[in-house]
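> 3D, please:
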Amino acid sequence: MADLTLLLGGDVMTGRGVDAILPRPAPPDLREPAVRDAREYVALAEAANGPVPRRAPPSWPWGDALDLLDRLAPDARIVNLETAVTGRGTHDPTKAIHYRTHPANVAALTAARLDVCVLANNHCLDFGPDGLADTLDALAGAGLATAGAGPDAAAAGRPAVLPLTGGRLLVWSVTAPSSGVPPHWAATADRPGVAYLPEVSAASAAALAARIAAEGGPGDRVVVSVHWGTNWGYDVPAEHVSFAHGLIDAGVDVVHGHSSHHPRPVEVYRDRLVLYGCGDLVDDYEGIGGHEEYRPELRLLWLPRLDRSTGRLRGLRAAAVRMRRLRLERASAEDNRWLADRLAGFGPPFAAGPTVDPDDLLRWDVAGGAGASPE
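All right, here's what the predicted structure looks like:
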């Protein structure tokens, strides 16, 4: 049976400045302390790197990533969508930053031929229950599976399901307070919202694992997508490590972590992959000063290869791109070397850093790497 290759992407934010350049922008009004119009983020990007087209084609934000993905041919494409897909709703007054893209611009997601958008994050309900309802309707109408948010707790807690030969790919999505998600966004029996973990702990891992065991079958491969942690820094809290290990001990194949604006350490635990922070993928942060030491303009398309029968990690590559003019471009050889150096040297339990292979992809040696152990 052929291996299973996934695309795992970090935060995709097609709202605000990105939405402003697409064919049908949502209302641009913002509630931020310093910026009141989404088009100001376009101006920042232009001041940094040159003109950005207006009414750009939906494929524009993905740029060179589309050809890369066609060449690398993942079997399933999964990203964290941090944008409400709505032209209405009310800005959540408890938050300062809000993202939305007009439903007519959902083609900016289908252009990348995404399969699953996970939604348990701190921007899904930026425009309230109406915005969430529109988001779910727009994504379903575009043929995109979702997980992590819904009209009630039962719906928010269900996985996205993709058929595989001999089984299914099940994708769960949950979010934790450390990512900035408001507690009142938690879905309940009679309230729409997100699949919310009040804490990241052994107990919450066990409870999630029990739900997964009740749903999964012997031929299924399982991804748990977790929105957690701070935006900046390479430290991984001990409770995140314990939570990830608990899930894998219970049969999860991949832990897909995100929230940080740059990549964080990678771990291979019991021959399974843990990404503690994928980094951003699509956003409008270009031209915003601060945190230059993290090179936030550099992004990674994570491409783990799994044994389809067992879920064991058989290979891990990542394609580096960079954001310029609100469009992803292929990263340079120098950019690749910087990323490889930066992702090295974290020490156990994290995997050793990647090398740059002849195809200009970052490649991790996962065989017998740090944290690996037999079944």
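
> CA only for contacts and neighbour counts going forward, please
Will do.

> neighbours of the closest residue to T310 other than its chain neighbours, how many?
Excluding its sequence neighbours, the residue lying closest to T310 (C-alpha to C-alpha, 6 or more residues apart in numbering) is R221, at 7.9 Å. For R221, the neighbour count with other C-alpha atoms under 10 Å is 26.

> let's see this one next to it:
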Amino acid sequence: MQKGTHSETRLFFCGDLMTGRGIDQILPYPSEPRLYEPWVRDARDYVALAERRNGPIERPVAFDYCWGDALAELERFAPDLRIANLETGITTCDDCWPGKGINYRMHPDNLPILTAAGLDLCTLGNNHVLDWGRAGLIETLDCLARAGIATAGAGRDPAQARAPAIMQLPGNGRLVLFALGMADSGVPPAWAASGCRAGIWRADEEESGAIVAYARKLHARRDPGDILVCSIHWGGNWGYDIGRWRRELAHRLIEAGVDIVHGHSSHHPLGIECYRQRLILYGCGDLLNDYEGIRGHEEYRSELRVLYLVRFDAARNCLLGLEVVPLRIRRMRLQRAQPGEAAWLAQQLDRESRRLGSRVTLGKDGRLYLQVQ
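Coordinates of the predicted model:
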């Protein structure tokens, strides 16, 4: 099947984009660098750490700088839609959330870093989008809307936070995506949208039934050719364990009609599952952040990043293929992974995916492939 037919849809997914702090500081319009973290008080310190590790970064960088070699991969694959989880407020608000500890924001004039990669949709149901308060969230929503980037998972009230993003696909089909943040990813309870208060769709394990019921409702309303996606921020930052309840929830979502579960929160990629010919990405890992010079958790090799390139048959509602493109971050810029790095990543993902009944192999082209049955 060829791209452009009514049957094959191509989608790009990635994990977390943290374009605040150090990344915001190297862009043309940096925010006020003051931070409220226990150990780091100036966002420029994160730039200094990265430079100490891998060499100087000339500033300001172009808006497409951080994407580096990822842009050529996206051009090659030519996805119909590009989807990311944005873990950064786009705001000039100085009212950081009290006691949060880590606060990500990017200056609104630096928003072209997102359009440089052609992003179509940013999910916002996560544990950083309200780092600069409700006013910061509202400004984020407004900035993304002006840029023509759709959002899901956050809103001015509960209805908007829960509403799916609906985007046209080639032919007559649509992408229908709903997003939420789970309590176990560190979302403060007060961040839940309620009444007339802006916030995110926040849920906990006990609300799994309600999430599945919502998916079932969307499935009942779908048109032929639609693809239903649940984008979910869940779990901790480190470790490969998925946990029984998360896997059970992912399976129940697929059984309710979801075609792709887009999971994120982990700082490194987790196992992948093909379940009932549908795709479950349990943890996509970070794609852009300023962690390059931070020590700790070296065993997970979080400097390695991945792009998820999905081919899906919208007519038969089944997964056709998944390419996982291995990259690495250096001087806050994505580069192609070296052969040894790609081999290491393939070994880790295959080991973890085999525990889920799936396999990941390393191709001769240096990309990883999910074995779809």
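
> quick one on the thing from earlier: show me what the residue nearest to T310 of structure 1 lines up with in structure 2.
Under the alignment (TM-score structural alignment), R221 of structure 1 pairs with I227 of structure 2.

> I'd like to know how far its match sits from G186 of structure 2.
29 Å (C-alpha to C-alpha, to the nearest Å).

> how about W245 of structure 2?
In this structure, W245 of structure 2 and G186 of structure 2 are 17 Å apart, going by C-alpha to C-alpha.

> got it, and G125 of structure 2?
For G125 of structure 2, the distance to G186 of structure 2 equals 11 Å [C-alpha to C-alpha].

> quick one: which of the two has more around it?
G125 (34 against 17).

> what's the match for that one in structure 1?
Checking TM-score structural alignment: G125 of structure 2 goes with A120.

> and A315 of structure 2, by the same measure?
Aligned counterpart of A315 of structure 2 in structure 1: S309 (TM-score structural alignment).

> please name the nearest non-neighbouring residue to its match.
Nearest to S309 of structure 1 is G219, by C-alpha to C-alpha, 6+ apart, at 6.8 Å.

> that older thread, touching, the match of A315 of structure 2 and G217? I think so.
No. Taking C-alpha atoms under 8 Å as the definition, S309 of structure 1 is not a contact partner of G217, at 11.9 Å.

> neighbour count winner among the two?
Applying other C-alpha under 10 Å to S309 of structure 1 and G217 shows that S309 carries more neighbours, namely 17 against 13.

> so the residue nearest to T310 of structure 1 makes contact with R168?
Yes. The pair R221 of structure 1 / R168 is scored as a contact, 6.3 Å apart, by C-alpha under 8 Å.

> just checking, G166 of structure 1 touches G219?
Yes. Using C-alpha under 8 Å, G166 of structure 1 is in contact with G219, at 6.0 Å.

> which bit of structure 1 covers stretch 147-164 of structure 2?
Residue span in structure 1 matched to stretch 147-164 of structure 2, by TM-score structural alignment: 142-159.

> okay, how far is it across the matching stretch, tip to tip?
Distance across stretch 142-159 of structure 1, first residue to last, is 18 Å (C-alpha to C-alpha).

> what are the buried residues along it?
Using 16 or more other C-alpha atoms under 10 Å as the test for burial, stretch 142-159 of structure 1 gives 144-159.

> in helices, which of the residues you listed appear?
The helices, defined by DSSP state H, take in 153-156 from the buried residues of stretch 142-159 of structure 1.

> for H184 of structure 1, state which of those is nearest.
H184 of structure 1 lies nearest to A153 out of these, by C-alpha to C-alpha, at 12.6 Å.

> and that closest one, how far from D92 of structure 1?
Applying C-alpha to C-alpha, the value for A153 of structure 1 to D92 of structure 1 is 20 Å.

> got it, and S173 of structure 1?
Noted for S173 of structure 1: a distance of 22 Å to D92 of structure 1, by C-alpha to C-alpha.

> which of those two has more neighbours?
Neighbours were counted for S173 of structure 1 and for D92 using other C-alpha under 10 Å; S173 has more, 29 against 16.

> what is the aligned counterpart of the more buried one in structure 2?
By TM-score structural alignment, S173 of structure 1 lines up with A179.

> quick one: contacts for its match?
Residues near A179 of structure 2 by C-alpha atoms under 8 Å, 6 or more residues apart in numbering: 123-125, 152-153, 162, 164, 201, 230-232.

> before we move on, the earlier item: the match of G125 of structure 2 against V194, yeah?
Yes. Using C-alpha under 8 Å, A120 of structure 1 is in contact with V194, at 5.2 Å.
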